[in-house]
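Student: Here is a sequence together with a model predicted from it:
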Amino acid sequence: MTTPQPRWGLTYPLDGVPLAEQRRLVESLPDLGFTDVWSTETAGADAFTPLALASVWAPALRLGTAIVPVHTRGPALIAMQAAAMAEAAPGRFALGLGASSPVIVEHWNSLTHDRPYQRCRDTLGFLREALTGQAVTQEYETFEIDRFRLERVPDQNPALLLGALRPGMLRLAAREADGVILNWLGADDVPTALAEFHGAGGEGKEVVARVFVCPTEDISYARKLGRRLIAGYLTVPAYAQYQRWLGRGEALKPMWDAWSCGDRRQAASAVPDEVVDALVLHGSPERCREELSRYAAHGVTTVVPALLPTPGDPAAALPAAVAAVAPAA
């Protein structure tokens, strides 16, 4: 049996260039072999606006969010935004949802990051009903909906995917979503995550993996950047537990110890090379593509590189960096 070719996305919008100036680059993506663009939502662009632009700039691309936090919008607003994107790009939009983090939800949005597992489950359940256009009146565990009916119902509903780290969320994605979005894992970690996902009924569903890539052969630069990124992300409690589950507890303990003492510089310095190399791909274009392809070989159906800045002027380096993470010919 022939293994299907993976979809190949790109995390978008790209850093270092104003959004309005990324049109030509987005237009070029299908010719480079990209099938998708996937947005993020932290403290830059929101998850939907860049995709609305891309839907016009490159009508062949599929559009996905990775991810929309379930706490920072009301359930009805998520349904409305998802329906609008699905109407604007029929059959080409996938809604990725997730729990996000206390920093984004509480510190930046002044909301409560309460019961993330239950909130994700309830939001998926609500969207399944709301996107059909039927009136929804229901008391969920984490919110209550009273007589909401979506006024603009898309002809084709978006696929619903769930960002998941540890077993509980992976199993929830398998049961309640159309697929799962993985993040912050190496290619060799994929079987661990998929054992939980497939074991709970996720076999045959979409598996998206966002992978950080710094396409430069300047190893010192890439590892220094990777250490800062890892120290900033993987000290968040949920991500720390995730890495312990993946077996990196001993390797990352010095980083966590330094971070807990308030020594951010020492925390970054304590990240071992082998952890950086597993979680932040770097090297020649050929090596980056080879390493990205290993995710697909382990069961990822949609590979989504997230480009990190390379040395030099971001605008000048961007086309070459995008080409470096395009699918292998």
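Tutor: Looks like it came in fine.

Student: switch to C-alpha atoms for all contacts and neighbour counts from now on
Tutor: Fine.

Student: would you list every one of the strands in this structure?
Tutor: For the chain, the strands defined by DSSP state E occupy 7-8, 36-39, 62-65, 68-69, 93-98, 136-139, 144-148, 159-163, 179-182, 206-214, 280-282, 302-307.

Student: could I get those as CSV with distance to Glu129 and mean neighbour count?
Tutor: Listed next are the strands of the chain as CSV, based on distance: least, CA to CA, whole Å; neighbours: other CA atoms under 10 Å:
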stretch, distance to Glu129, mean neighbour count
strand 7-8, 28, 20
strand 36-39, 25, 26
strand 62-65, 20, 26
strand 68-69, 18, 24
strand 93-98, 15, 26
strand 136-139, 7, 14
strand 144-148, 10, 12
strand 159-163, 12, 25
strand 179-182, 18, 26
strand 206-214, 21, 25
strand 280-282, 39, 27
strand 302-307, 26, 26
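
Student: what about versus this one:
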Amino acid sequence: MKRHGVTIPLNSVPLSGHRRIIEELPDLGYTDAWTGEAAGYDGFTPLALAAAWAPSLRVGTAVVPVQTRGPALLAMTVATLAEAAPGRVAVGVGSSGPPFVTRINGIPFEHPYRHVRDTVRFLKAALAGKSVQGVFDSFTIEDYRPALRPDPVPPVLIGALRPQMLRLAAREADGLVTNFLAVEDVRPVLEAMGPEGAGKEVVARLFVCPTADTAYARARGRAMLGPILNARTYSAFHGWLGRDEELAASRRAWARGDFRGACEAVPDALVDALLVHGKPGECREQVARYVDAGVTTPLLAVLPVPEFGAGPDGMLSALRALAPAD
């Protein structure tokens, strides 16, 4: 089955205005709706609403942090959603980072790789209905006996960017979640997963700015990408991909506190590579290239543009224009 998803909540649309948009997604050819989780919406409430509003959509998290919920609470939340939407739930987990784990939740950001690995192992067992006890590297479980046993068992995916976590996704999870990558980056990412990644789901969030106004798209792209590409995790990711020289000017500006300059220093070519933009038909062609490269589940994160306008009507019009071809 070919999958084509959207990221929710949708830009410029309050959650109360999502229903009529979500209800129309399946008719437009969209199969999935996935959330992220940082400092805004939580990762599960929008999915519960989407699962109820559009009973054919698959819903998933891309991704929720492993350190901001206990393992049992995370398993309980996923199992609850899976009971409400059997066979239509996937859970993606990741390490997140200090801004979200420590600065706003007061939780030490320690041993991210171990915590992701241990949480995946816990979830795989608990969601399959197995009791879990024992000492993991990053936490100890005395005795968790799941009261809910979802059927079928939801797949567990890992949000990963660099080789160690990519290999973990291939070895112990049901797939990979990634984002902020160019089409040409898909190949090295899949190669880093190794042979164990063959046949695994590859979910990629693709930021889409459906406008023929290149200057507008690049301005929106720079404003979004400047902080992201200078964040610890994504700076290291793009360094691994060979972009240290390309990002050197932006990094220097960021280091001296010139945040506007850091955004302006992101090269046009990199903005064009990381942001899908152009007329809707051109955007669809760019998304198709990601699929051809190995992405199995593209998730569109649509930015508001003047051609369609803001708010629910504008977002719905944009999603209609970007809908996958038959």
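Tutor: Perfect, thanks for sending it. This structure is a prediction, so every number in the text was calculated from the model and none was measured.

Student: Distance to Arg228 of the first structure added to the strands of the first structure, as JSON lines?
Tutor: Listed next are these as JSON lines, based on distance: least, CA to CA, whole Å:
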{"stretch": "strand 7-8", "distance to Arg228 of the first structure": "27"}
{"stretch": "strand 36-39", "distance to Arg228 of the first structure": "22"}
{"stretch": "strand 62-65", "distance to Arg228 of the first structure": "25"}
{"stretch": "strand 68-69", "distance to Arg228 of the first structure": "24"}
{"stretch": "strand 93-98", "distance to Arg228 of the first structure": "24"}
{"stretch": "strand 136-139", "distance to Arg228 of the first structure": "43"}
{"stretch": "strand 144-148", "distance to Arg228 of the first structure": "41"}
{"stretch": "strand 159-163", "distance to Arg228 of the first structure": "23"}
{"stretch": "strand 179-182", "distance to Arg228 of the first structure": "21"}
{"stretch": "strand 206-214", "distance to Arg228 of the first structure": "13"}
{"stretch": "strand 280-282", "distance to Arg228 of the first structure": "11"}
{"stretch": "strand 302-307", "distance to Arg228 of the first structure": "15"}
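
Student: Out of these, which is closest to Ile230 of the first structure?
Tutor: Closest to Ile230 of the first structure of the strands of the first structure, according to CA to CA: strand 280-282, at 8.8 Å.

Student: what range in the second structure does that closest one sit on?
Tutor: Using TM-score structural alignment, strand 280-282 of the first structure corresponds to residues 275-277 of the second structure.

Student: count of residues packed around the alignment partner in the first structure of Asp42 of the second structure?
Tutor: Aligned counterpart of Asp42 of the second structure in the first structure: Asp46 (TM-score structural alignment). Asp46 of the first structure: 16 surrounding residues under other CA atoms under 10 Å.

Student: From Pro319 of the first structure, how far off is Asp46 of the first structure?
Tutor: Distance check for Asp46 of the first structure against Pro319 of the first structure: by CA to CA, to the nearest Å, it reads 23 Å.

Student: Ala94 of the first structure too?
Tutor: 26 Å.

Student: if I pick Arg232 of the second structure, what's in contact with it?
Tutor: Applying CA atoms under 8 Å, 6 or more residues apart in numbering to Arg232 of the second structure gives no contacts.

Student: Return the residue of the first structure aligned against it.
Tutor: Aligned against the first structure - with TM-score structural alignment as the criterion - Arg232 of the second structure pairs with Pro237.

Student: Kindly report the same for Ala147 of the second structure.
Tutor: In the first structure, Ala147 of the second structure lands on Glu151 (TM-score structural alignment).
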